[in-house]
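[1] Would you be able to build a 3D model of this:
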Amino acid sequence: MNEREERFDEQTEEALGLLFEQFWVLREDEPDAYRLIRDREHKLKRYISDKFGFDLVIRQHFIKLEKIPVEPKGWMGIQVFQEPMDYAIFCCALAFTEQKAVNEQFLLSDLTESIQDMYGGDFPLDWTDYRHRKSLVRALKEIARLKLIQTIDGNVELFQSDAEEEVLYEVAIYARYFMRSYPDDLFRFDSVDEILESEWQRHPDDRRRKRVYRQLLFSPVVHRSGEADADFAYIRNYRNSLRDDLEAHTPFRLEVFKNAAMLTLPERKRRYTLFPDQRGISSVALHVAAHLREQEGSEATELGEIRLPRQTFEAVVRQVKERHGHGWSKQHRDETDKETVAALLALWQEWELAETDTEHDMIVIRSGAGRMIGHYPKDYVKEVKQRGE
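    A predicted model of the protein is given here:
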């Protein structure tokens, strides 16, 4: 292919973004998006299979990209779920719907009875227990949100306060397509790692390249884990070809440093979740990262990490707040130092820019954090000095 044929046009790039950002595209809800992808099916399938080793599933009523990570991360879960029980009930409910025909109706009481029989937790489900009922409600609300079932009559929220509450549901056409089809019996696997490893047997060619593409697209930052990190070595050795390919097929730009690689967007796009965003805590993060980069005493490890005792980190945040807090949002100006530290760590951990070493009570700030710093505009700084703040 020549360069013109290989490069995605704006519409194909848009279609690829939809596939990666959404769990699936339902024709009934998004007919234009469905048609956009369907019209470019062959071009997208070739690229996705070659670079990622993923399957693009296209059916009459929906389109879904089967996305499999190199390593599962916390943000990949269902964010409204609060405990493992939620996932277990969710899966039991899906198993129940798979036994039903499309458009078949069923009662909540039938579902709860079936879930109790299937549930494999350490303790049996007891619908007189408020916690168990609350977990069921979270699971069923998510199943309904995903359009796997439709509420015909009743309100599942009322089940939280009354275990006798009844709801009438109907099985949607998408119910049997939510779970991936595995060629092997899941009972033969002893761990998640074994399941992930088995997936590579289906796409054995160019495994390293596919691992790298998956990590770049699925991780906020790909950090070097050590001298023997073959994935990161691949990124550094082939960064020019990776950069050219990603720029030809996505809106992203690849940036590679000694210990970190990341995809950035030259222009903000509404579809993507970006860092920094408009939240006040992002300003805090940029100021703290800038302070750490400028601070002579902040010695980084060979992997570019800064390890600080929690008390020292809290002192750093306090110092940054005293110097730059005048421009922070009211929430972060008024809250306690510990509250600011907690919010900052939650943000950095969400973006894989920091982690906590609970055993030694240390905060580990990863190298990617130092690549995203911020300062006030000169005009603002001058104005602040004139006001004497």
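[2] C-alpha only now, for contacts and for neighbours.
    Will do.
[3] dump the residue contacts of Pro266.
    Neighbour list for Pro266: 252-253 [criterion: Cα atoms under 8 Å, 6 or more residues apart in numbering].
[4] what's the distance between it and Ala369?
    Going from Pro266 to Ala369 by Cα to Cα, to the nearest Å gives 18 Å.
[5] The residue nearest to Trp127 when sequence neighbours are not counted - how many residues pack around it?
    Spatial nearest neighbour of Trp127, chain neighbours left out: Arg133 (5.6 Å); criterion: Cα to Cα, 6 or more residues apart in numbering. Using other Cα atoms under 10 Å, Arg133 is surrounded by 23 other residues.
[6] Does Thr312 belong to a helix, a strand or coil?
    At Thr312 the chain is in helix, as set by DSSP: H, G, I helix; E, B strand; the rest coil.
[7] how many other residues sit next to it?
    By other Cα under 10 Å, 13 other residues sit near Thr312.
[8] Over to the one 10 residues further on?
    Other residues within reach of Glu322 by the criterion other Cα under 10 Å amount to 11.
[9] Contacts only, for Val167.
    Val167 makes contact with 107-109, 151-156 under the criterion Cα under 8 Å, 6+ apart.
[10] separation between it and Val137?
    Distance from Val167 to Val137, by Cα to Cα: 12 Å.
[11] what's the overlap in contacts for those two?
    Residues within reach of Val167 and of Val137 at once, by Cα under 8 Å, 6+ apart, are Val156.
[12] picking that back up, give me the buried entries from the contacts of Val167.
    Burial by neighbour count, 16 or more other Cα atoms under 10 Å: within the contacts of Val167 this picks out 108, 151, 156.
[13] now, which of the residues you listed lie within helices?
    Of the buried ones among the contacts of Val167, the ones assigned to helices by DSSP state H are Leu108.
[14] Could you dump the buried ones among the contacts of Val167 into a markdown table and include distance to Leu36?
    Formatted as a markdown table, these follow (distance: Cα to Cα, whole Å):
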| residue | distance to Leu36 |
| --- | --- |
| Leu108 | 38 |
| Thr151 | 30 |
| Val156 | 36 |
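[15] can you pull out the helices in the stretch 151-300 of the chain?
    Ranges of helices within the stretch 151-300 of the chain are 192-200, 207-218, 230-237, 239-249, 280-294, based on DSSP state H, counting those that start in this stretch.
[16] and for comparison, fold this next one:
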Amino acid sequence: MNILEILLNRRWILKARDRELYYQVKEALASGEEKRFLREKMGYQVIVNPYLIKVEKMPAKPENWMGIMEFKDPVEYVFFCIVLMFLEEKEAEEQFVLSELTEYIQSQYEKEQIDWTIYRYRRHLIKVMKYCTFCGILQVDDGSEDGFARDYTGEVLYENTGASKYFMKNFTQDIMSYAKPEDFEKEEWIDVNEDRGIVRRQRVYRKLLMSMGMYKNADSEEDFAYIRNYRNMIQGELSELIDCELQVHRNSVFLILDESCHLGRTFPEENTLSDIVLLFNGVLQEKIQAGEIYIETDEQIRLPKVTFQKMVEECKERFCCAWNKTYREMTFGEIYREVYEYMSELMLIEERHEDIIIKPVMGKIMGTYPPDFHLKGAKDE
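    Below you'll find the predicted structure:
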């Protein structure tokens, strides 16, 4: 059991749900190694109390993959925040019915009038309540959200677990005047008394452990200088805690994880969409070697959007007979949308105006099929 992987992978460890794991991690933290690393190298506070264990994780900078992935509409985030407000007044193990919460949401939501007879609002709230149950904020004691989906008068009996008080990060400053993500970044470093050395160190470790890669630009010169100066120390310290290798290039840095390491979401994943992106990387490498595509001095590739689309289409035409039925039967438009959104989410590409910027991490790994894959695919059918 790798304690660091568990703490960074999970939002928290709830004693009520994972009692054995809770005590294992609590005992391991007592030795101090992982706790010291999280506090000194990453600037993360570790919360240990009779109810849960949680690492207060913050990124070096906001990324497009962060957030609650189950939520697709801004109103769902608003509903969720109102639920947290509602639970502030509830004691642990206190019960309440859904209608009590829906009335509270109506009284607190100022942007528009919430009418629960409209299915759209009920659907958003159901998604929020299911997430609250999934992550351990609430427990369903009686009923089901399905009844509320059919009729706004449907009731569900919930129990507050008490974990909601620890969901949000504790901020040392008043955040009501914050208007953009950068405001939270500045707040994060207030407690270190503007010590640039500490800020830089923690920022570097956060980037290495929480981003797909680090890229050199005007804003990251200090971070790259730190890595060049302390490369061996960083590699040694990280390899003692997780199975990984630090790979440093002229304009990029990557933390390559061993197959035995399960630190958060990694690429490639075990799904067909990930395989398709690996095959796309193979097509990309072919065109680079043929001189059709050039790598710029910053190790990135800039392609017109139409060229990127044609490459995805070529990938589909060449390899789709070996994909599972769902992806074989998709139209090109459906395939392209899935590939584009997936690659954007993992920060493998970035759209700028009418161009697609392919990040250097794409050169790290590619996939191919054996020459007779189409024959094997036909036989399997």
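[17] with the contacts of Val167 of the first structure in mind, which one is nearest to Val171 of the first structure?
    Nearest to Val171 of the first structure among the contacts of Val167 of the first structure, counting by Cα to Cα, is Thr151 at 9.2 Å.
[18] got a list of what that closest one touches?
    Counting by Cα under 8 Å, 6+ apart, Thr151 of the first structure makes contact with 144, 167-170.
[19] Of the helices of the stretch 151-300 of the first structure, which stretch is the most buried?
    helix 280-294 (a mean of 21; mean count of other Cα atoms under 10 Å).
[20] Superposed on the second structure, what's the mean shift for that one?
    By mean Cα distance after the TM-score superposition for the first structure, the fitted helix 280-294 of the first structure averages 2.4 Å away from its aligned residues in the second structure.
[21] and that helix, what other elements does it pack with?
    Contacting helix 280-294 of the first structure under the criterion 3 or more Cα pairs under 8 Å, 6 or more residues apart in numbering; DSSP states H and E are the following elements: helix 310-324, helix 330-334, helix 337-350.
[22] can you rerun that using 7 Å?
    Other elements packing on helix 280-294 of the first structure under the criterion 3 or more Cα pairs under 7 Å, 6 or more residues apart in numbering; DSSP states H and E are helix 337-350.
[23] tell me the angle of the helix it packs on relative to helix 310-324?
    100 degrees (axes from the mean of the first three to the mean of the last three Cα atoms, to 10 degrees).
[24] Now helix 337-350 of the first structure on the second structure. Mean distance?
    Relative to the second structure, helix 337-350 of the first structure is 2.6 Å off (mean Cα distance after the TM-score superposition for the first structure).
[25] Any buried residues in that helix, and which?
    Neighbour counts over helix 337-350 of the first structure (16+ other Cα under 10 Å) mark 337, 340-341, 343-348 as buried.
[26] I'd like those residues as JSON lines, with distance to Asp184 of the first structure appended.
    Putting the buried residues of helix 337-350 of the first structure into JSON lines (distance: Cα to Cα, whole Å) gives the following:
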{"residue": "Asp337", "distance to Asp184 of the first structure": "52"}
{"residue": "Thr340", "distance to Asp184 of the first structure": "48"}
{"residue": "Val341", "distance to Asp184 of the first structure": "46"}
{"residue": "Ala343", "distance to Asp184 of the first structure": "43"}
{"residue": "Leu344", "distance to Asp184 of the first structure": "43"}
{"residue": "Leu345", "distance to Asp184 of the first structure": "40"}
{"residue": "Ala346", "distance to Asp184 of the first structure": "38"}
{"residue": "Leu347", "distance to Asp184 of the first structure": "38"}
{"residue": "Trp348", "distance to Asp184 of the first structure": "38"}
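[27] And the residues you listed, which is closest to Val212 of the first structure?
    Trp348 (22.5 Å).
[28] got a list of what the equivalent of that closest one over in the second structure touches?
    Alignment note (TM-score structural alignment): Trp348 of the first structure maps to Met343 of the second structure. Going by Cα atoms under 7 Å, 6 or more residues apart in numbering, Met343 of the second structure touches Ile349.
[29] Which among the contacts of Thr151 of the first structure count as buried?
    For these, buried by 16+ other Cα under 10 Å: 167-170.
[30] Would you reformat those as CSV and include distance to Asp205 of the first structure?
    Below are these laid out as CSV (distance: Cα to Cα, whole Å):
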residue, distance to Asp205 of the first structure
Val167, 49
Leu168, 48
Tyr169, 45
Glu170, 43
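[31] Narrow those to those in strands?
    Using DSSP state E, the members of these that fall in strands are 168-170.
[32] quick one: Glu292 of the second structure from Leu303 of the second structure, how far?
    Distance, Glu292 of the second structure to Leu303 of the second structure, by Cα to Cα: 11 Å.
[33] Equivalent analysis for Tyr131 of the second structure, please.
    Counting by Cα to Cα, the gap between Tyr131 of the second structure and Leu303 of the second structure amounts to 39 Å.
[34] same question, Arg318 of the second structure
    Arg318 of the second structure is 21 Å from Leu303 of the second structure, by Cα to Cα.
[35] neighbour count winner among those two?
    Taking neighbours as other Cα under 10 Å, Arg318 of the second structure and Leu303 compare with Leu303 leading, 17 against 12.
[36] Enumerate every residue touching the more buried one.
    So Leu303 of the second structure contacts 355-357 (Cα under 7 Å, 6+ apart).
[37] Mind checking what secondary structure the residue opposite it in the first structure once aligned has?
    Aligning on TM-score structural alignment places Leu303 of the second structure opposite Leu308 in the first structure. State at Leu308 of the first structure, reduced to three classes by three-state DSSP: strand.
[38] Kindly report the same for Tyr104 of the second structure.
    Three-state call for Tyr104 of the second structure (three-state DSSP): helix.
[39] how many other residues sit next to the residue lying closest to it once chain neighbours are set aside?
    Closest residue in space to Tyr104 of the second structure, ignoring its immediate chain neighbours: Phe86 at 7.3 Å, by Cα to Cα, 6+ apart. The local packing of Phe86 of the second structure (other Cα under 10 Å) involves 16 other residues.
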